[in-house]
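> Here you go, sequence then predicted model.
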Amino acid sequence: MTNRESHTAAIEEYVSTALLNHFGSRPESIQIILRPPFMVMHLTDFSLPNEKALLKQNHAKQVLKTRDVLLGGLKTELAAELPDKCGMAIDGLYADWNINNKTGLLLAVANRQETHETVSLNETEKALLDVLVEASKKTEKKPDHTGIHWLSESVLLIERTGLMVDIETELVKNGSTEELRLAKRPLEHRLMESAPLEAAIGKPIRELFVDWDFEEDRAYMVLLLEASSK
């Protein structure tokens, strides 16, 4: 095992134990993609005690709400402990879940100075940007900025800022952040799953995860892509 692999394995074990402590369950496996200023943690075979009964009664929203509550304590611990383990000063932690697949994704974002400099995009990224802008305009507005970050050959992170509409801003001001997240999550999934993302990227999408920093008017989307055949 290389030093990098050993380092990643240590982070995986730490995050798995933290999930057990805060959620009462640990995933079967965690895949870590560390590419500063981002770290993606993909969880597989992750479900909590008693969720099966709730899902049978069509209470998926309650499952997600409970996970969001539990996530608060986990975020506090990870924000304090991850910097020493991954070498990044954590600015934000985000999460989304695929309940049916028993998978989830945690995203850690490091402190960084944002410049929003113009970046040269290749043809694939230009096509993807057009699709993302059109999709955003259907439920929000055209983002002020959209960043496309390839974390690996099969992990693509999209960062959008300045996309909230007035009613969303008012809901956040009134303290309805959790209600807004619960409402936007399924809508965003349906919207992006119906958009021609795969055609733009040229690869099948295995999973899609989204989360928001409403205070900063920022959205993160992580696409897990099928690996290229060799």
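Ah, there it is.
> alpha carbons only for contacts and neighbour counts from here, please
OK.
> quick one: stretch 221-230 to chain centroid distance?
Centre-to-centre, stretch 221-230 and its host chain are 15 Å apart (CA atoms, centre = their mean, to the nearest Å).
> can you check stretch 64-76 too?
The answer for stretch 64-76 is 14 Å, by CA atoms, centre = their mean.
> Check the secondary structure at Leu156 for me.
strand (DSSP: H, G, I helix; E, B strand; the rest coil).
> Now do it: how many residues are near it, please.
By other CA atoms under 10 Å, the residues close to Leu156 number 17.
> Over to Ala199?
Residues near Ala199, counting by other CA under 10 Å, number 13.
> sec struct for Pro27, please.
coil.
> Need the residues that contact stretch 129-141.
Stretch 129-141 is contacted from outside by 142-143, 146, 163-165, 191-192, 195-197, 200, using CA atoms under 8 Å, 6 or more residues apart in numbering.
> rerun that using 6 Å as the cut-off
142, 163-165 (CA atoms under 6 Å, 6 or more residues apart in numbering).
> again, but for stretch 184-199
Contacts for stretch 184-199 (CA under 6 Å, 6+ apart): Pro204.
> this is the comparison structure:
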Amino acid sequence: MYILNTENVQKELASYIGRLLRDNFGRGPETVFVSIRKPYITVYLRNFFSPMEKVMMEEKQETYIQTSRDILMKSLIPEIKAYMNVLTGESIGEFYYDWNLHNRTGMFVAISTDPTALDELSNMDFAGKKDLFEEINNIGQQAQKVPEEVLSYKLNERTIIVIRTGLFITIERELIRMGQSEILRTAKRKVEKRLLHNNMRLESILDAKIDDSFVSWDFERDKSVILFIINPNQKGGNELDK
């Protein structure tokens, strides 16, 4: 099977995701930025908000918007993963998503199952990585507990990903077993995103303005993804590096 080069794959994925969201949500994002750095495919959506959602936000119905999007995403994720499989030739094992409704932005993160894909990234360092590790642990401690493992990678000049595993406490695991994952997800969104958005140290650690931060969880894997979209100091600009 012929596989497109990375730049063309990114463009094709961006076009596909834009169409898919428009067809299912009634309105697609204004811009879709796709970045591929194996084993990660990250998607950043800007100005993604329907007229109905705008009305609901004005009526303080944020939780309803999140719930409605969650329902739609359950049906879309298998389709997105299948398309990524075909287009990249990679088997997509994990998929995460999150929204910042006040910013009208969103993110998807897909992770391939290739066990060798992390070899290159694992050997790469970036400024602030050690301090970021400590601050993520501090955030985890405030929210529930220090994760058993924290890994972070700079995927490009605008995108930093943090992978946490072993972060659920006993009562959270029990809620998951009881089928209360959606209630847990709603609560964790509010708590962890508040801790991320109100954290004044992160920008200093990364030496960059944080344009957006997202967090999502895989309850079965006891795993979480945090994604930072940054704007490096003195560099400016609004476009993601391609």
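Yes, it's here. These figures come from a predicted structure and were not determined experimentally.
> Could I get the TM-score for this pair?
Aligned and superposed, the two chains score 0.92 in TM-score terms (TM-score structural alignment, normalised by the length of the first structure); 229 aligned residues with a CA RMSD of 2.3 Å.
> If you rank the contacts of stretch 129-141 of the first structure by neighbours, which is first?
Leu163 (22 neighbours).
> Next, find the distance separating the aligned partner of that residue in the second structure from Thr63 of the second structure.
Using TM-score structural alignment as the criterion, Leu163 of the first structure maps onto Leu167 of the second structure. Applying CA to CA, to the nearest Å, the value for Leu167 of the second structure to Thr63 of the second structure is 24 Å.
> Same check on Ser204 of the second structure?
Ser204 of the second structure is 31 Å from Thr63 of the second structure, where distance means CA to CA.
> host element of the corresponding residue of the second structure for Gly72 of the first structure?
Aligned by TM-score structural alignment, Gly72 of the first structure pairs with Lys74 of the second structure. Using DSSP states H and E, Lys74 of the second structure sits in helix 62-88.
> once aligned to the first structure, how far is that helix on average?
Averaged over the aligned pairs, helix 62-88 of the second structure sits 0.8 Å from the first structure after superposition, using mean CA distance after the TM-score superposition for the first structure.
> Buried residues, that helix. List them.
Within helix 62-88 of the second structure, the residues that count as buried by 16 or more other CA atoms under 10 Å are 62, 65-66, 73, 77, 80-81, 83-84, 87-88.
> quick one: the helices in the second structure?
6-25, 51-58, 62-88, 119-122, 129-143, 170-177, 181-197, 201-206 (DSSP state H).
> residues near the residue mapped onto Asp23 of the second structure from the first structure, how many?
Here Asp23 of the second structure is matched to Asn21 in the first structure, going by TM-score structural alignment. Around Asn21 of the first structure sit 13 other residues, with neighbours defined as other CA under 10 Å.
> Can you give me the end-to-end span of stretch 47-60 of the second structure?
For stretch 47-60 of the second structure, the end-to-end distance is 19 Å (CA to CA).
> How about stretch 140-157 of the first structure?
Rule used - CA to CA; the end-to-end distance of stretch 140-157 of the first structure is 19 Å.
> How far away from the center of its chain is that stretch?
11 Å.
> Name the residues of that stretch that are buried.
By 16+ other CA under 10 Å, the buried positions in stretch 140-157 of the first structure come out as 140, 142-143, 146, 148, 151, 154-157.
> And stretch 48-63 of the first structure, by the same measure?
Buried residues in stretch 48-63 of the first structure (16+ other CA under 10 Å): 51, 60, 63.
> Throw the residues you listed into TSV and include distance to Ser176 of the first structure, thanks.
Listed next are the buried residues of stretch 48-63 of the first structure as TSV, based on distance: CA to CA, whole Å:
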residue	distance to Ser176 of the first structure
Glu51	25
Ala60	20
Val63	18
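> ok, these vs Trp212 of the first structure, which is closest?
Minimum distance to Trp212 of the first structure across the buried residues of stretch 48-63 of the first structure is 18.6 Å, recorded for Val63 (CA to CA).
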